[in-house]
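Visitor: Below: sequence and its predicted model.
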Amino acid sequence: MLQMFLVLAVFVALIFPMGKYVYHIAVGAHTFADPVFDRVDNGVYRLCGIDKQEMNWRQYILAMLATNGMMALAGYLILRIQGLLFLNPNGVGAMEPGLAFNTVISFITNTNLQHYSGESGLTYLSQMTVIMFLMFTSAATGFSVAMAFVRGLAGRTKTMGNYYADLIRIITRVLLPLSLLVGLVLVSQGVVQNLSPNVTVQTIEGKYQDIAMGPIAALESIKHLGTNGGGFLAANSAAPLENPNVFTNMVEMLSMMLLPGSCVVAFGHMVRSRKGEGEKGKERKVLPGSEARPILAVMLILLVVGAVVCLAAEQAGNPLLERAGLIQSLGNMEGKETRFGMVQSALFTTVTTAFTTGSVNNMYDTLTPLGGMAALINMMLNLVFGGKGVGLLNMILYVILTVFICGLMVGRTPEYLAKKIEGKEMKLTALGIIIHPLLILAGTGLAVAIPAGLAGITNPGQHGLTQVLYEYASSAANNGSGFEGLADNTVFWNISTGLVMLCGRYLSMIIALAIAGSLMQKQPVSESIGTLRTDTRTFTIALLMVVIIIAALTFFPALVLGPIAEHMTLWS
């Protein structure tokens, strides 16, 4: 528990200064590094011919979709002809069409679901120009959309900024400097960074083994900072060449947590101060940051509860082994690295699914039913900090829903951030909330109903259903981790998960910006003594309960058929 709370304490301490820095970048305010970064940004603007003209929400969406579409097309072409290009010392061939489609969709959507083995399926050129490049741009896209959304809620202007300028600023001023710093730390601990071909060595058993080489540290840094996930190697962060020791394990966890947490703090700074009538007619001022407190509190509560449940479940071990007379003093260590132990493995599992990164340092297929369910619920919620900016978007949808429900209960017109919440906004909010469970449950239902889906299930009963449910939850939440028990490199799984990744990424973004665009056009209303305050403990509790109730109504039946039934069978 000390290890767990040490990581959480460092995380909370880091996000406040980082959140203020991110706020300055989002609103174009002065920062200490402007003399250097202004020159870099202006050079990129001139090179790309970017006009920093302000955009409305429709223009912002079109610019985002067009840019992402062009990058996806370029990435697909490189994967299809990678065997003919340079930086291919290991002689890797071209990727087949279905797998190339799934791979490029996975990385453009910040999912990084891998149906291939990194060290044998990609050339170094593909790793750098497709995988790493899309890791930067997909993370920056999520952040840019989130900040444009918050600008719309704040209502200071009638435009949402410029997508191209937002994308470049977050890459040059946040992702690149932090990736360089984290990459150097990882290299200092033994993570590989070179362009050498794989090394063949003779083991102590007298056999031969290929040791993967390549730009591993560069990929590791941005994959965690950008909440991308995936891995240079098939074993991901369980491999010593990606994650050598407990220190790098903690660095990688904090890298995943830093920027999503900072987005919440930046939101608090971006929402303007306002004055209203408090109790007994006295003037009350709402300070910047107060609106973010309920959101941050609910996210932290869900994160801690998930971590405790996962750790407790894994420490309980496997009762079948105990009945067989095998002592499990360390709990369920199947599929875990001994250099990380139970706590670091359970905490990494919770962090990577709560922050929808998808990086793994143990085999999730070997988790206990409740341990796997804790990871699964994080992705089903998709708002426990979530990916870069996306978790904040999803949580604010629940905030709007909570405001609407509480407003109906007290008989007042719902208001949020001095804007009335009316029918149009609520329809869009309901649609934004429903899409996520629809993608997960519809995908799972299709997979267990047709032969092409059933052919990929390698485990019978409840565990097999959990594997399928996890695959689609990971795809819809743009997480990318998997139970790895599925035979998923087939046409059905590549196409179906690719479509779920696309819809899970872009539909929610479009709906969120449409809501912000609608609210942005409304005149602010004066706060009165009857206005529902959204910065109180009461509202925090209400928000938490709404999140839990909606999640239970949508996902509880599927969880009962999967991990809960497996747990009851195992412990019966």
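Guide: Looks like it arrived, so ask away.
Visitor: use CA for all of it now, contacts and neighbours both
Guide: OK.
Visitor: The closest residue to residue 393 other than its chain neighbours: what's it in contact with?
Guide: Nearest residue to residue 393 in three dimensions, chain neighbours excluded: residue 146, at 6.2 Å (Cα to Cα, 6 or more residues apart in numbering). Counting by Cα atoms under 8 Å, 6 or more residues apart in numbering, residue 146 makes contact with 389-390, 392-393.
Visitor: and the residues you listed as TSV, adding distance to residue 43?
Guide: What follows is those, written out as TSV (distance: Cα to Cα, whole Å):
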residue	distance to residue 43
389	26
390	29
392	31
393	31
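Visitor: Including distance to residue 457, neighbour count and secondary structure, could those go into JSON lines?
Guide: Putting these into JSON lines (distance: Cα to Cα, whole Å; neighbours: other Cα atoms under 10 Å; DSSP: H, G, I helix; E, B strand; the rest coil) gives the following:
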{"residue": "389", "distance to residue 457": "33", "neighbour count": "27", "secondary structure": "coil"}
{"residue": "390", "distance to residue 457": "30", "neighbour count": "29", "secondary structure": "helix"}
{"residue": "392", "distance to residue 457": "34", "neighbour count": "30", "secondary structure": "helix"}
{"residue": "393", "distance to residue 457": "33", "neighbour count": "30", "secondary structure": "helix"}
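Visitor: this is the comparison structure:
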Amino acid sequence: MGLIQVVVTLLIIGLLVKPVGVYLVKVFDYEPTRLDRIFGPIERFIYRLIGVREKETMGWKKYVFALLISNFVMLMLLYIVFRVQKYLPLNPDGIDNMPAALAFNTAASFITNTNWQAYSGENSLSYLSQMIAITFPMFTSAATGFAVAIAFIRGLVARQDNLGNFYVDLVRSITRIFLPLSFIVALFLVFQGVPQTLHGAADATTIEGAKQTITRGPVAALESIKHIGTNGGGYFGTNAAHPFENPTPLTNFIHILCLMLLPTALVYAFGVMIKNKRQGWTVFAAMGIMFLTFLTIVFIAEYNGTPALSALGIHGNMEGKEVRFGISESALFTAVTTAATTGSVNTMHDSLTPIGGLVPLAEMMLNNVFGGKGVGLLNGLLYVILSVFICGLMVGRTPEFLGKKIESKEIKLASIAILTHPAIILVPTAIAFSRPEAIASILNQGYHGVSEVLYAFTSGGANNGSAFAGLTANTNFYNMAIGLVMLFGRYISMIAMLAIAGSLATKRSVAATVGTFRTDTPLFTVILIVIILVVGALTFFPTLALGPIAEHLGMFQ
């Protein structure tokens, strides 16, 4: 039954890829559609309010500047809200201000679509903070990722440095995609029992007669955009394992559906926008094969359990999992949330088997198995460019992608983006093991402790936000270190990709010839997967060997 549930869920996701992808193309095509009657007046009001000229276009440098300045201003506003929330309204439970390092970490986390939480939401944030400084940036960060991905796609097919308008892309993403979908999902979650209220905590009496304080708040609104926008930050500390966030198997299915809906559809939209659907399906196939492989590994690992459990006659690893969902839905959620770089969890990853825990780590390290809003597609296309370059060298031709020559400038920029990811993960991990206060935060020593620290920085670098939970991350060192990793992981790759888009946009298209290496074939799908896995293995395998792999081998000693 568990396997059937997984297959049915994936089939439904697959059926929605094309229609949702077509809708995304209509949103960002800038051509008049019937959608303008509904959303046009709202958007024009917003443009007038913020002083944006809707028809103004931007080159890649102007697009980058608009992205960075808007995100910086929002980052500062989030930080201020966290630091003074005690004195602001909508704080019925009297939550105190956040400490400076934690406020920086949280602001960086939510502006970058990471949603790493070194705090427990129900105890650390007022209702106003949950709405303004948590839910609001969940919309803008997801829209920012979408805007950058769409701008890059435009650069691939453009004939001049015109990537669109960042502010228009941002607004249209929110008004036409995230707000409508989030509203529908939030209503459904309320129907299923997720709280949505501004009243304070409720006092209740248990069956045994004891008094209990039950935290509540505007949970459904946050939960909807949390998954639609691949954000992942939970209202409660236990995230989607909490019955107020994820009360029923049906809400669990909706969460998974929302996690994968837009990342998968965007890959199809990419093929439509470049007028080469075969190319889109080629990239989709590579991502899909890797996802199914990782899902199979974690599914089998958790069902097999460990030798110690088997010796006790226990079949399967239920530690850290909700009995409402079981092993199959927990394994699926684990693979989906790290494939879509969301970070929402319905099971504690720290309690996965060593090989089961290797799966979310590997997906975040690759960071291109569908990925989060826009960023997953961007990282996938980075490896497409790298694959084209390597194949071009093999056959002695100047590499080409979609009729544009890939030259030294593009490869240098792609290399910067690709190498930044492991650098911001491995270097801070090594530093953490050299600092006594950082080592003291590790609750589990040995191989598992290595995995806990490595997971924390991998999650920050991949803008994922999930955690192994065996690490006390709310310290000045981890708050500052992971905060910086999240910022570098988000913006360096975005800047590099927009620079590549600007460079390709100004290049003359080259007609395909007999000697042109095609990138829309099953052969290229295999090549792309091999290069992604080889680069990932060469970069991260030594560290993985010290963590989950060594822990797995140690179980049989």
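Guide: It's in. Keep in mind that this is a model prediction, so the values were computed, not measured.
Visitor: picking that back up, please pull up the equivalent of the residue nearest to residue 393 of structure 1 in structure 2.
Guide: Aligned counterpart of residue 146 of structure 1 in structure 2: residue 149 (TM-score structural alignment).
Visitor: what's the neighbour count on the equivalent of residue 98 of structure 1 over in structure 2?
Guide: By TM-score structural alignment, residue 98 of structure 1 lines up with residue 101 in structure 2. Number of residues near residue 101 of structure 2 (other Cα atoms under 10 Å) recorded here: 19.
Visitor: what does the one 10 residues further on give?
Guide: Counted with other Cα under 10 Å, residues neighbouring residue 111 of structure 2 total 28.
Visitor: Repeat that for residue 557 of structure 2.
Guide: Neighbours of residue 557 of structure 2 (other Cα under 10 Å): 5.
Visitor: Find the residue closest to the counterpart of residue 334 of structure 1 in structure 2 in space, skipping its chain neighbours.
Guide: Matched by TM-score structural alignment, residue 334 of structure 1 corresponds to residue 319 in structure 2. Nearest non-adjacent residue to residue 319 of structure 2, counting by Cα to Cα, 6+ apart: residue 351, 5.9 Å away.
Visitor: how about that neighbour, what's its match in structure 1?
Guide: In structure 1, residue 351 of structure 2 lands on residue 366 (TM-score structural alignment).
Visitor: any idea how far its match is from residue 37 of structure 1?
Guide: Using Cα to Cα, to the nearest Å, residue 366 of structure 1 is found at 46 Å from residue 37 of structure 1.
Visitor: The two: who's more crowded?
Guide: For residue 366 of structure 1 versus residue 37, neighbours defined as other Cα under 10 Å are more numerous around residue 366 (18 against 15).
Visitor: Wait, the more buried one touches residue 334, no?
Guide: Yes. With contact defined as Cα atoms under 8 Å, residue 366 of structure 1 counts as touching residue 334 (6.1 Å).
Visitor: Map residue 337 of structure 2 onto structure 1.
Guide: So residue 337 of structure 2 corresponds to residue 352, using TM-score structural alignment.
Visitor: helix or strand for residue 387 of structure 2, which one?
Guide: Using DSSP states H and E, residue 387 of structure 2 falls within helix 375-395.
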